[in-house]
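Novice: quick one, structure for this:
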Amino acid sequence: MDLKRESILCIDLKSFYASCSCIKRGLDPLTTYLAVVGATDRQGSVVLASTPLMKKKYRIKTGSRLFEIPKKKEIHIVNAEMRYYLEMSMEVTKILHRYAANEDIHIYSVDESFIRVNPVERIFGDKWAIARRIKKEIFEELGLTVAIGIGENMLLSKLCLDLDAKKTTEGIAEWTYESVPHKLWPVTPLSEMWGIGSRTQKTLNRMGIVKVGDLAHYPLELLEKKFGIMGNQLYYHAHGIDHSDLGAPIMLGQISFGKSQILLRDYPDKEEVKHVILEICEEVARRTRSSHKAGRTISLGIGYSKESFGGGFNRAKTMDQPTNITMDIYKVCLELFDKFYNGDVVRSIDVRLSNIVDDTELQLSLFDLEYPKRSRLGYAMDEIRRKHGSASLLRAVSYTNAGTALHRSKLIGGHKG
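Specialist: Sure thing, here's the model as predicted:
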């Protein structure tokens, strides 16, 4: 197999939100105890980020709750400042543009980016020299610490970042194809490998696959029989092989559009829960249409409140025809909700659309001749919201006590600006 060998850097801004909040207040992120929360006035508010010392001494990390933070004078608790974080992220991107053209940079998230540097190695030095220069300039100019994984493709650079670079003293490491047997294959549990979630891990474990090396040596035809195209990708990724272009989804077979929401309060009324499900379906459909995609498999996840001792369910249904229409997705979600909901108090909702195709591949069904009209309506609504704001066109449920869309439309990145 002809393996693509490039110089790709995967750059992670360490403890980004917490570091930015420290810098804005003139504090050193490496010596400060600080936690960023969604809202300081809600004890159940989720911790979005914390400084390294906060994680080490008090075990407060992303996903912890405000009420878990000890009441200590040395601890700073601050609201998320999304507008400022985005500004800082853009400053980092400006530094990356000193070393690469637009087509060689992929902004993966607000705190993580990929950059292809082989076209400029003759100018700035090899990949290690460029990684060190970028790391130094980001720290000196912005005060932010970064970790950098270097790989011969996007997947290897990402795996190197997560499994190696973040743990080294320098914060930089490199993986090649030759690194895979002794660096990647010993990894366990499987969920430590980027792209493998807990549910896939459980399925693989039941097949006797415990380490990534087990996955790499499992018969390809059996993985494809069990997982379809995803089985093919799991096999090749276990060998460090990835033919994605920069910016393409690395796990193409797993691409999905979804939205998870931790509710602002407990929802004991099932009708109110349905109102929020409809709002979330609207957002999932919009995100899918924005990429001109549609999907056949709809998943609904419901998380129960701690008052109900937690728990919940996650179920999916695959339809005959792919869709990107809100009410199609909502209809399936209602079916799943009515079938599996046990009456407990709800605190979180997740809706996901997968098994993705291009919306140009949709076939007209003899049983739904109105589909093209409903599809055009969805795109028209998206355009109105794009021009006039997300709150310019809302469903009636968003104006009820259960609705959350009106509140969320005033947030940046899901949080206060």
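Novice: C-alpha only now, for contacts and for neighbours.
Specialist: OK.
Novice: helix, strand or coil for the nearest residue to Ser256 once chain neighbours are set aside?
Specialist: Nearest residue to Ser256 in three dimensions, chain neighbours excluded: Ser354, at 4.4 Å (C-alpha to C-alpha, 6 or more residues apart in numbering). Under the three-state scheme (DSSP: H, G, I helix; E, B strand; the rest coil), Ser354 adopts strand.
Novice: could you also give me the structure for this second sequence? I'd like to compare it with the first:
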Amino acid sequence: MSQPSERVIFLADCQSFYASVEKADHPEYKNKPVAVAGDPARRSGIILAACPIAKSFGVTTAERLGEALRKCPDLVIMRPRMQHYIDISLKITEIYEKFTDLVEVFSIDEQFLDITASQSLLGDPITIARAIQDQVMHETGIRIRVGISSNKVLAKIATDIWAKKNKNGIFILSPSDLERTLWQEPVHKMYGVGSRMTAHFTKLGMMTIGDIARTPLPELKDKFRARFGKQSDIHAEVMWRTANGLDNSPVSPGTFHAAPKSVGHMMTLPRDYADASEVDTILLELTEEVCRDCRQKGYMGSVVTVSCMCSPYETPTGFSRQMKMADPTNNTNKVFEAVKTLFYKYWDQMPVRRAGVMLSALTDDDAYQLTLFEDQERMRALDRATDRIKERYGSAAIMRASSATKAGQASERSMKIGGHYK
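Specialist: Predicted structure coming up:
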């Protein structure tokens, strides 16, 4: 049987994912406004997800918890459980894989599916989308919205602009119908366009997505060069291709697990850190996390980047600087020396609110430079031993003495994934 000539791509999105997981686990909150938020006592008191009922009161993602409670005093606040959300996301991936083997994870709550070849067995796109919705709802209690088109960018747009607002949560965006549909929408609704870019387009006289799409690409590049400089051609082409619904990229199941270009960690501190000894504690903890991740993934890095933001929030100071080390490494002590060199070269002595460490220019760690003055085998054996202890008993099972001080955050961070509680 011949396959359809045009691809059929889904972007499947989980509605209010974190909040939906919590409501599925707590049926007593079915008809109540629910939001998932961080820990207010540790400066992470923002809304991570809000259910549709909460949104009807005006509660929005990323607003402060206090503002949300003023809008909706009866709001039920759930602390995030990131590991549980990851587990549910993986379960949903397994459901999608029953419909097609071409599933690409786009984020924890969004995935692309290429169902082109599935139609001969499972039916037309709407039938397949409804079957997916029913099965995910039955197994997880999560509502799925599905945008459908011939490529990934149009499927994403179909989800964001229409499927999320449709009663049935499904929308087909036909490439042949863009002038009547997509091009009529205001610029701020275009995928990849935020508030700043919207303002730039407004100043260029482009109010709708169609205004961008109809502009000849060379002319759009000229406009971008005049506004953003000579290096803006690629950005102009991305905007123009998005507006015209052009995207040839395949749905690639392995994309989410591709080799990283860098490994980094950042930490927002629970209070201002002004003393150098306290800052050292945080920099060491971040360095240890980065190096441990590199060792787990089998990489070493030769470029270290240190970033910092200092008080006050209204007029913050800070920096992000990098340096190349003599040889690639994932040894905590060696990287920490480079981190301190960078930090104290650029720190303006203002109280530190946020800090980050990153290793890049990654290479495989199975080949490393031997030196006459260091027992690298001994250092690597020690790293492997401490890593095994942490893997077996948890990352807080063995810590440096400095992490046991008031400045230390290793124990607290061991209970979190991506900055949120497991």
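Novice: still on that earlier bit, separation between the residue nearest to Ser256 of structure 1 and Ala80 of structure 1?
Specialist: Per C-alpha to C-alpha, to the nearest Å, Ser354 of structure 1 is found 31 Å from Ala80 of structure 1.
Novice: neighbour-wise, which of those two wins?
Specialist: Ala80 (27 against 22; other C-alpha atoms under 10 Å).
Novice: could you list every residue that touches the residue nearest to Ser256 of structure 1?
Specialist: Contacts here follow C-alpha atoms under 8 Å, 6 or more residues apart in numbering; on that basis Ser354 of structure 1 touches Gln254, Ile255, Ser256, Phe257, Gly295, Arg296, Thr297, Ile298.
Novice: and which of those residues is nearest to Lys270 of structure 1?
Specialist: Distance to Lys270 of structure 1, by C-alpha to C-alpha, is smallest for Ile298 among the contacts of Ser354 of structure 1, at 19.9 Å.
Novice: grab the nearest non-local neighbour of the closest one.
Specialist: Leu353 (4.7 Å).
Novice: which position in structure 2 aligns with that neighbour?
Specialist: In structure 2, Leu353 of structure 1 lines up with Leu359, judged by TM-score structural alignment.
Novice: neighbours of that match, how many?
Specialist: Neighbour tally, Leu359 of structure 2, other C-alpha under 10 Å: 29.
Novice: kindly report the same for Ser311 of structure 2.
Specialist: Ser311 of structure 2: 17 neighbours (other C-alpha under 10 Å).
Novice: spatially nearest residue to it (excluding sequence neighbours)?
Specialist: Among residues not flanking Ser311 of structure 2 along the chain, Pro351 sits closest, at 5.6 Å (C-alpha to C-alpha, 6+ apart).
Novice: could you check how far that neighbour is from Lys345 of structure 2?
Specialist: For Pro351 of structure 2, the distance to Lys345 of structure 2 (C-alpha to C-alpha) stands at 15 Å.
Novice: for Gly254 of structure 2, same thing?
Specialist: 40 Å.
Novice: tell me which of these two has more neighbours.
Specialist: Gly254 (12 against 9).
Novice: tell me the secondary structure at the equivalent of the more buried one over in structure 1.
Specialist: Matched by TM-score structural alignment, Gly254 of structure 2 corresponds to Gly247 in structure 1. Following three-state DSSP, Gly247 of structure 1 is assigned to coil.
Novice: what about the closest residue to Gly247 of structure 1 other than its chain neighbours, which SS state?
Specialist: Leaving aside its sequence neighbours, Gly247 of structure 1 sits nearest to His106 (C-alpha to C-alpha, 6+ apart; 5.2 Å). Classification of His106 of structure 1 using three-state DSSP returns strand.
Novice: so what's His106 of structure 1 up against?
Specialist: Ser113, Phe114, Ile115, Leu246, Gly247.
Novice: apply 6 Å and report the result again.
Specialist: Applying C-alpha atoms under 6 Å, 6 or more residues apart in numbering to His106 of structure 1 gives the contacts Ser113, Phe114, Gly247.
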